[in-house]
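J.: next come a sequence and a model predicted from it.
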Amino acid sequence: MDIITRLSLLGGIRSFGFSAIWPYVGLILYRVGVPLYLIGGFYAIQTVISVIGQLGGGVITDKLGRKKAMILGTIGGSVSLLLAYVFYNSFPLVLCILSQTMFNSIYSVANTTMVGDTRKGVSKLVLAYSRLRVGINAGWALGPFVGGALMSLVGYRFSFMFTAIITGISIPFIITLEESRARPTRINFHVGKNFALFLIPAAMLFMVMGLMGFGLTLYYNDVRGIPLYEVGTLFAVNGFMIVFLQEIIGRVFSTRVRLSLILGSILYFVSYSLVSLCYSFLLAILDMTVITCGEMIVSPVIQALAADMSEETNRGQYMGVFGFASSLGRNLGNIMISEVMNYYLKEGFLWPLAASPALISAIGFSVLTTNKRVHLS
């Protein structure tokens, strides 16, 4: 079994556990008494913690090696989740979730860097990241559904214990991996100008990608009255579509990089703008299929371009900076939607406004690829 397939299976185990709680974190905090405006503050702090984890994870990945960084991130994350179960109260719970965010960021950088070590060229990297996403989303397809069911049956608290156990199970699988590359490099977060320019529209798109968690969950559950287990089913639709279609779409778009960047961004804008019109569970499912199509088209291409544009000797730190842009964008998306929902939760313009960064990113990618700032091969 090659390294990409093994990383894909490993990603499936981890994402199954993690996705059982991740889409519901904002809702859990809301249910334990944290007001909406403070949830926005939580996501702001989480952004800072994630940034530190991504940048620090890049250094750890280059200094210690990819495998050791993945082990560190997994053990730390599992312990944090166990503590969340033990200290299930608003303030201690927030601290435990933030700790888990830090360790998960370290793991994420090491994982994506290991994939970048194994392939050369954008088209091959697109295929590699597509396969990685298949495993991750197999877990994602089941996790939110199982998590939503657990929360409905036994409450929110037990979900943290469940996720901690599943995360811990992945440790022996990480130990069996061969180290891809470990280089004693100096700490240097300076990246090339073109790489930095590429991160601007990427971060804008990540803002919209981040809406799939707290934003959709709260809106569908509180405004549309869709039960949590059905919201979990929506995430399962997303996951299963990626499991069965991601590699096919990856092959189609691996040589159509510019098209995938622009088309995927536009699909994100259109699909999230239509959330306001989803009055029923069926309409929500139909809209989720469009969201997922955008995700499958653009996500592996963005990862592949980041890996291809990174310097080989400092790839971990480059991918850490890329992870910083991803975390910043996703968490800013959560901050934006939580603050806007505080005032306009039931207004029709809520979702077109939240989706607008994706349209800006489509324009940005078009400009960068036209001016050859981003190399497509």
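T.: Alright, I've got the coordinates.
J.: C-alpha only now, for contacts and for neighbours.
T.: Fine.
J.: what strand or helix carries the residue lying closest to V321 once chain neighbours are set aside?
T.: Spatially, and ignoring its direct neighbours in sequence, V321 is nearest to L55 (6.0 Å; C-alpha to C-alpha, 6 or more residues apart in numbering). Per DSSP states H and E: L55 is located in helix 36-64.
J.: okay, the residue nearest to V321 and M204: tell me how far apart.
T.: Spatial separation of L55 from M204 under the definition C-alpha to C-alpha, to the nearest Å is 19 Å.
J.: give me the more crowded residue out of these two.
T.: Using other C-alpha atoms under 10 Å, the more surrounded residue of L55 and M204 is M204, with 27 against 24.
J.: what separation do you get for the closest residue to that one other than its chain neighbours and K63?
T.: Counting by C-alpha to C-alpha, 6+ apart, the nearest residue to M204 once its immediate chain neighbours are dropped is P357, at 5.2 Å. Using C-alpha to C-alpha, one obtains 35 Å as the distance from P357 to K63.
J.: please compare the first structure with the one that follows:
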Amino acid sequence: MKEKWESYPSSIRLLAIAAIIFSTGMACIWPLVTIYIHDYLGKPLTVAGFLLLLNQGAFLIGSVAGGMLFDRWGKMRTIILSSAGIIAMSTSLGFTDDFTLYTIFFLLNGLFYGTLSPVINALAVVLWPEGGRKGLNMIYVAQNAGVAAGSALGGVLASVSFAWTFFGNAITQVIVLVLFAVMLPRYVKSLALKPQSPEMPAQEAGKAEMLLSQPAPAKKVVWGALLMLCAGLLISWIVYVQWTTVLSAYMQSLGISLRQYSFLWTINGGLILFGQPLIAWVISRFARTLKAQMLLGSYVFVLSMLILSQTTSYTGFVAAMFVMTLGEMLVWPAVPAVAAEYTPEGQEGFIQGLVSGTGSAGRMLGPLLGAFIFQTFQAEGLLYIMAGLALLSVLFFALHSSFQKGSHRVPVQTAEKL
């Protein structure tokens, strides 16, 4: 394990630590939001659900805006603005019990979290461009480790006071900001000073300079591929989010307890953290390209829904969660890695923000669509329709490469903004 950790560049290791702390703070709040709004603020569950929907909308807007700021305004400025916003909003949430103020602060907190979220993936692309899916997978695993730690920490803090869940979130974000302030200037400057190819012959250097002076490839090639990628990701999230919404209620109707349902997410987190050797073996045997990885993950999502359609026992749900987690481990890191492969330099933030925002859109639409289908066609109909949607995501992921032909990363010879 130590050798594997040390195989990553120090910049990615520090970024992974920042991602763990970032997700820990976020997870201090998220699992308890519904309980806090319903039990502490005295609002109906429908109000809590609607507020969560608005929060995801704010996250989506923040993701796109944060990516654009990352590219055009500067990396460190974007991080400072986002972190300061999270710290201020989280602290304010801890000091208020007024629902109107809570709503405002909660939505702004989602906006600032959305602004900072794509920065982490974009930095993985900028700091280790040759790392590909390896670097982004490290960030994915780190964020899930933070979610597991934050969920446990949030419960401890809530037992003292709900206010401390918000204060704990603010404290973790202060630590993240300090880490970025220490890490980012050093690594970005080292990249700017790094020679492109010190041993390149003069003739080859001339050819490279000529290529750099040529106009960038047509944007429609990149955006067409991104549209297919984002469509596949959106549908995948719609399918996945049924586990946290409709399926939780369905399981209770079958007599499966909340403790048993929570244990499924323990399986999910444990497999993500400790199942990396398994997923590495699967990738090496069955998904050697990123496209194959996305396609395989989508097929696994289909299998998970089909397993659920054929069982009402808890054992069946455990098996389906195991399978769904494998699909998640294949798809979630692969999509940003594919997007990074043909992102023009200088637009890493915007593209990663678009990917992050697409996931948020799926988390917004999924509960509404799932509830409507469940009420209309019952559980069996929902599961078959979700399996069909997962197959549709296979189609979109397969089609993206037809737009990708001829696209490539376009170097931009400008100084990196901090």
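T.: Cool, the structure landed. It should be emphasised that the depicted structure is a prediction, and the values quoted were computed from it without experimental measurement.
J.: how alike are these chains, TM-score-wise?
T.: Structural agreement between the two chains, given as a TM-score (TM-score structural alignment, normalised by the length of the first structure), stands at 0.81; 364 aligned residues with a C-alpha RMSD of 3.5 Å.
J.: secondary structure element holding the residue mapped onto the residue nearest to M204 of the first structure from the second structure?
T.: Aligning on TM-score structural alignment places P357 of the first structure opposite L389 in the second structure. Under the assignment given by DSSP H and E, the secondary-structure element containing L389 of the second structure is helix 348-404.
J.: next: N194 of the first structure.
T.: If you go by DSSP H and E, N194 of the first structure is part of helix 193-209.
J.: and that helix, what's buried?
T.: Neighbour-count burial for helix 193-209 of the first structure, counted by 16 or more other C-alpha atoms under 10 Å, picks out 195, 198-209.
J.: quick one: it to the second structure mean distance?
T.: After superposition onto the second structure, helix 193-209 of the first structure sits on average 2.1 Å from its aligned residues (mean C-alpha distance after the TM-score superposition for the first structure).
J.: how about that helix, aligned to which bit of the second structure?
T.: On the basis of TM-score structural alignment, helix 193-209 of the first structure is assigned to residues 224-240 in the second structure.
J.: return the residues in contact with V64 of the second structure.
T.: T115, F350, G353, L354, S356, G357 (C-alpha atoms under 8 Å, 6 or more residues apart in numbering).
J.: before we move on, the earlier item: which among the buried residues of helix 193-209 of the first structure gets closest to G40 of the first structure?
T.: Nearest to G40 of the first structure among those, counting by C-alpha to C-alpha, is M207 at 14.0 Å.
J.: distance of that closest one relative to A354 of the first structure?
T.: Using C-alpha to C-alpha, M207 of the first structure is found at 9 Å from A354 of the first structure.
J.: returning to what we had before: packing partners for the helix holding N194 of the first structure?
T.: In this structure, helix 193-209 of the first structure makes packing contacts with helix 257-273, helix 281-309, helix 315-344, helix 350-370, judged by 3 or more C-alpha pairs under 8 Å, 6 or more residues apart in numbering; DSSP states H and E.
J.: which residue in the second structure aligns with P172 of the first structure?
T.: Residue pairing (TM-score structural alignment): P172 of the first structure is matched to V178 of the second structure.
J.: any idea which helix or strand carries that match?
T.: With the criterion set as DSSP H and E, the secondary-structure element containing V178 of the second structure is helix 162-193.
J.: what separates that helix from the chain centre, distance-wise?
T.: Shown here is helix 162-193 of the second structure, whose average C-alpha point lies 18 Å from the average C-alpha point of the whole chain (C-alpha atoms, centre = their mean, to the nearest Å).
J.: measure the match of P357 of the first structure to L234 of the second structure for me?
T.: From L389 of the second structure over to L234 of the second structure (counting by C-alpha to C-alpha), the distance is 10 Å.
J.: also A152 of the second structure?
T.: From A152 of the second structure over to L234 of the second structure the distance is 29 Å, taken as C-alpha to C-alpha.
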